[in-house]
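Peer 1: below is the sequence, then the predicted model.
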Amino acid sequence: MLPTESTRIYPRGGLDVLSREEVAKFRDASTGMHDLLRRCALAVLTTGSTSDDPRAAQELYPEFDIEVHQQDRGLRIDLHNAPATAFVDGELIRGVAELLFAVVRDLAYTAIELVPEGGRDLGSSVGLTDAVFDLLRNARTLFPTDPNLVVCWGGHSISREEYVYTKQVGYELGLRGLDICTGCGPGAMKGPMKGATIAHAKQRKHRPRYIGITEPGIIAAESPNPIVNHLVIMPDIEKRLEAFVRIGHGILVFPGGVGTAEEILYLLGILLREENAHVPFPLILTGPTASAPYFEQIDRFLRLTLGEAATSRYEIIIADPAAVAKRMMAGIRKVRDHRIAQKDSFFFNWSLDIPLAFQQPFVPSHEAMAGLDLHHGRKPHELAADLRRAFSGIVAGNVKEDGMRRIEAHGPFEIHGDSGMMQSLDALLRAFVEQRRMKIAGDYRPCYRVVA
């Protein structure tokens, strides 16, 4: 068994107290809330882990537990048999403690506030967007400053050359005063933050933001990287994706796997709606020279499925970090001008129209995956919504514990659709497997089967 430590900590700054109801929920094993808290807390305490197996940390630290107490003098968190790597000289590392407080904060808020019983209208598009806003505000990630937040998407399992490139791009972004938001994990989620830290230090930028947005099903497989200084745990993947596009002023996409493809389809499905035709939103796909074939294949798949119109909403820049940063800066200036003209806020993109089909949680059961309507003749944004769900299901089968259990019990998901579309999808997925973009380590066994 690996070395462990036990300690008692007192959160400060944004998480001073909890209600009796919130504390009771954390202690109630019957609701699954305590197990969720334990899994998310363990992911944070193993920050920097390179494993993408959601069960790995639990197997390494089977005796780990966490207790939340509300006392007269404030909140207290007890850690039992926590990973020793989260401590230095017997003291919990400060950055790890801050991320741990964020876990408790977000899970408590979601359990009490983001439920229908709390008067929330979670059946409408407006109600769901309000829920995303309130969670981000509660996490203190919304700042009324000039637009400067770049969301970086990309895979957790990428090559060394691709990782170095993400750092170079992050460095160029940081030199221009831009902050970084990612999915908070390793690989393409860590690289831009790491590059930006050096640039921000050179430019003497005070209080830079390295925002990591995740969700309970992902965090156990993709522990936050050590650079994240603002962690937000959204309730599900749909709210996580909406959070990215609501607070980001532009998006960069680095090489990745099915999760990255899901993100691209989500955003393009929204931007291709007529209601959003006038909304500027810089979207750049970029990587080193060796990644050019990857983006060519992504581009072909998007043209085949969503049509040539989709190409007007993104550009591809290969092996030129400075050009990427300059193009992003130019795009963000257009975003700023548009927000001023529309009297929209700088800190939350209210004017972007996101339909209910992109917001409703998708549970990737075998029946739901087989029932996706992946055929030509549909409106591009409607097809994008179902394609996004298909990739989301594969992500679940790869790295989410619930999805992995479904695959173990019932075999691979089946994905049905038009012959040409399925051939293109199958070729794309096979390329991800061959390029080892599905899993960090070990032989990959597909959790899906494409059926024409």
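Peer 2: Nice, I can see it. Just so it is clear, the structure is predicted and the values come from calculations on it, not from any experiment.

Peer 1: switch to C-alpha atoms for all contacts and neighbour counts from now on
Peer 2: OK.

Peer 1: could you check the helix or strand harbouring Glu162 and say which residues are buried?
Peer 2: With elements taken from DSSP states H and E, the one containing Glu162 is helix 160-175. Within helix 160-175, the residues that qualify as buried are 162-175, counting by 16 or more other CA atoms under 10 Å.

Peer 1: stretch 81-90 too?
Peer 2: By 16+ other CA under 10 Å, the buried positions in stretch 81-90 come out as Asn81, Ala82, Pro83, Ala84, Thr85, Ala86, Phe87.

Peer 1: for it, give me every contacting residue.
Peer 2: Contact with stretch 81-90 is made by 2-6, 42, 45-47, 61, 63-65, 92-93, 96, as judged by CA atoms under 8 Å, 6 or more residues apart in numbering.

Peer 1: may I ask which of those has the most neighbours?
Peer 2: In terms of neighbours by other CA atoms under 10 Å, these top out with Leu45 at 25 neighbours.

Peer 1: from what I can see it touches Val96, true?
Peer 2: Yes - the pair Leu45 / Val96 is scored as a contact, 6.4 Å apart, by CA atoms under 8 Å.

Peer 1: returning to what we had before: kindly indicate which of the buried residues of helix 160-175 lies nearest Glu263.
Peer 2: Comparing the buried residues of helix 160-175 against Glu263 with CA to CA places Thr166 closest, at 17.5 Å.

Peer 1: dropping in the other structure now:
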Amino acid sequence: MSEQVLNARVSPEGSLEILSRHEVDLLKDKGEGGLYRLFRQCALAVLNCGNESDDAEEIHDAYRDFDIRLVQQPRGLKIELLNAPASAFVDGVMIRGIREHLFSVLRDIVYSHSLLATAKATDQQKPDDLTNLIFHILRNAGVLTHGSHPNMIVCWGGHSISRQEYDYSKEVGHELGLRGLNICTGCGPGAMKGPMKGATIAHAKQRVAGGRYLGITEPGIIAAESPNPIVNKLVIMPDIEKRLEAFVRSGHGIVIFPGGVGTAEEILYILGVLLHPDNRELPFPLIFTGSAENADYFEMMDNFIRAALGEEAASRYRIIIDDPAEVARQMSQGMEQVRDYRRQKQDAYYFNWLLKIDPIFQQPFEPTHESMLGLDLSSRQPPHLLAANLRCAFSGIVAGNVKEQGVAQVKLKGPFEISGDPKLLGPLEVLLDAFVKQGRMKLPGHVYRPSYRIVPAKHPAT
């Protein structure tokens, strides 16, 4: 990793020239209630665009002297950077896209903190209020486009993928772009970058003006998955649960490429949401796809889903192998169904208000050794609730792999323990072992030390 650094002052373009004195003080505050540490962490990730590491600790060590300060001047706000990654600049001037991302970080941290503080003060952390909070963050970021027909395709997949898998995701993005569809991803590298790159070329060919490449991330993952430079709208949600809900509220269909535990978490989230009885008639196109070399991967995922959640879950998605054009055709047709349904139900095109999300998917899950071991991984519950608990298990493994707090806990106390119904744990262990063998837990060149272990249930399910 390059450690070349430089100092600079940068100004925003057309937004956030003005912050209140209270907001500035919070961003400067390095104490427990302040926002400085969060602001610095997210800013460093944005400035470190293109970095090839997913080790947050390694990144922080490389730029341990990095500092960020707010400078209020009579003509507006500036950000002062000390010992910033030189790769964010060309001839001493910050790359424009990175500057936009930097001020997106500032915008969302300030706005989300204000909304969350209000919600906490008024005790409004109810399901509808949480959905409204997500709506307000997305609207404040300017990503909800009134008047446009459904055309935002969410693409999920691993950050640690092979070149062949990356190229396939780019081909799918190209086919989607040729049909005028826009792309939303988790904003990082790998399968999050490939579809966007393919779509940019297709949009240029079709003379699509204003192609949208929406990236949605959250503070816990942004250091390991720095925003890729194609993202032209970046949103930082407060946590993974609100990030996931933002995807399904703002997107109109989902394409899933091969990935590891983070992708499995996303799959379980969307399946758990779609399995809710209130969503049985709601159209939401969901496609798993990869090249011919990935056929075994998706057979493995399909087997796990059927074993854990049953046939109804498997009926909510299609698997398309080695056919990018067919993926795009099916998504394009799916957009017509989404449009007709929302028009019939008088729901907005730009935000999926009708989608029912059980509160269990909205409440933040904090992975600890106690909470991971306490997850209810038994088949004695409705499939959508089992999906929610399995989602938490994968979320904890993601935290132990790449998130700063999770990595620290695993270092201190050892791997997280996962226990439950042997009928579920068997397929789960097979899936996780396959992810390790296929190198889907960490980027190439990094030795993977498991952040989890499967343990027998102390009280077997009956």
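Peer 2: It's in. Computed from a prediction, not measured in an experiment: that's the story for all the values here.

Peer 1: follow-up on the earlier one: which ones among the contacts of stretch 81-90 of the first structure are found in helices?
Peer 2: Leu42, Leu45, Val96 (DSSP state H).

Peer 1: what's the separation between the residue mapped onto the second one from the second structure and Val93 of the second structure?
Peer 2: Applying TM-score structural alignment, one finds that Leu45 of the first structure aligns to Leu47 in the second structure. For Leu47 of the second structure, the distance to Val93 of the second structure (CA to CA, to the nearest Å) stands at 13 Å.

Peer 1: could you do Gly262 of the second structure as well?
Peer 2: Going from Gly262 of the second structure to Val93 of the second structure by CA to CA gives 35 Å.

Peer 1: same check, this time on Val455 of the second structure
Peer 2: 53 Å.

Peer 1: give me the aligned partner of Val410 of the second structure over in the first structure.
Peer 2: By TM-score structural alignment, Val410 of the second structure lines up with Ile407.

Peer 1: ok, now Ser226 of the second structure?
Peer 2: With TM-score structural alignment as the criterion, Ser226 of the second structure lines up with Ser223 in the first structure.

Peer 1: quick check, that match in a helix?
Peer 2: No - with DSSP: H, G, I helix; E, B strand; the rest coil as the criterion, Ser223 of the first structure is located in coil rather than a helix.

Peer 1: will you turn the ones in helices among the contacts of stretch 81-90 of the first structure into JSON lines that also has distance to Phe346 of the first structure?
Peer 2: Formatted as JSON lines, those follow (distance: CA to CA, whole Å):
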{"residue": "Leu42", "distance to Phe346 of the first structure": "35"}
{"residue": "Leu45", "distance to Phe346 of the first structure": "33"}
{"residue": "Val96", "distance to Phe346 of the first structure": "30"}
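
Peer 1: which among these gets closest to Ala102 of the first structure?
Peer 2: Using CA to CA, Val96 is the member of these that sits closest to Ala102 of the first structure, with 9.9 Å.

Peer 1: and the aligned partner of that closest one in the second structure, what is it in contact with?
Peer 2: The alignment partner of Val96 of the first structure in the second structure, by TM-score structural alignment, is Ile98. Neighbour list for Ile98 of the second structure: Val46, Leu47, Cys49, Ala88, Pro229 [criterion: CA under 8 Å, 6+ apart].

Peer 1: among those residues, find me the one that's closest to Pro219 of the second structure.
Peer 2: Checking the contacts of Ile98 of the second structure against Pro219 of the second structure with CA to CA, the nearest one is Val46 at 11.1 Å.

Peer 1: which residues does that closest one contact?
Peer 2: So Val46 of the second structure contacts Ile98, His101, Leu102, Ser226, Pro227 (CA under 8 Å, 6+ apart).

Peer 1: with Val105 of the second structure instead?
Peer 2: Contact analysis of Val105 of the second structure by CA under 8 Å, 6+ apart lists Phe39, Cys42, Ala43, Val235, Ile236.

Peer 1: ok, 7 Å please
Peer 2: Val105 of the second structure makes contact with Cys42, Ala43, Ile236 under the criterion CA atoms under 7 Å, 6 or more residues apart in numbering.

Peer 1: repeat that for Ile161 of the second structure.
Peer 2: Ile161 of the second structure makes contacts with Gly190, Gly259, Arg440, as judged by CA under 7 Å, 6+ apart.

Peer 1: any idea which residue of the second structure is furthest from its center?
Peer 2: Pro74 (37.7 Å; CA atoms, centre = their mean).

Peer 1: would you mind finding the longest strand in the second structure?
Peer 2: The strand that spans the most residues within the second structure, counting by DSSP state E, is strand 76-85.

Peer 1: tell me how far that one lies from the chain's centre.
Peer 2: Taking the mean of its C-alpha atoms, strand 76-85 of the second structure sits 27 Å from the chain's own mean (CA atoms, centre = their mean, to the nearest Å).

Peer 1: give me the mean deviation of it from the first structure.
Peer 2: The superposed strand 76-85 of the second structure is, by mean CA distance after the TM-score superposition for the first structure, a mean 1.1 Å from where its aligned residues fall in the first structure.

Peer 1: run a quick neighbour tally on the residue opposite Thr260 of the first structure in the second structure once aligned.
Peer 2: When the second structure is aligned by TM-score structural alignment, Thr260 of the first structure is paired with Thr263. Using other CA under 10 Å, Thr263 of the second structure is surrounded by 21 other residues.

Peer 1: same check, this time on His249 of the first structure
Peer 2: If you count neighbours by other CA under 10 Å, His249 of the first structure ends up with 29.

Peer 1: over to the one 10 residues further on?
Peer 2: Here the count is done by other CA under 10 Å, and Gly259 of the first structure has 22 residues near it.

Peer 1: assign it to helix, strand or coil.
Peer 2: Put simply, Gly259 of the first structure is helix when judged by three-state DSSP.

Peer 1: got it, and Ala441 of the first structure?
Peer 2: Strictly by three-state DSSP, Ala441 of the first structure counts as coil.

Peer 1: what ranges do the strands span in the stretch 301-450 of the second structure?
Peer 2: 318-321, 416-418 (DSSP state E, counting those that start in this stretch).

Peer 1: closest one to Asp129 of the second structure among those strands?
Peer 2: strand 416-418 (32.0 Å).

Peer 1: how close does that closest one sit to the first structure?
Peer 2: Looks like 0.6 Å for strand 416-418 of the second structure (mean CA distance after the TM-score superposition for the first structure).
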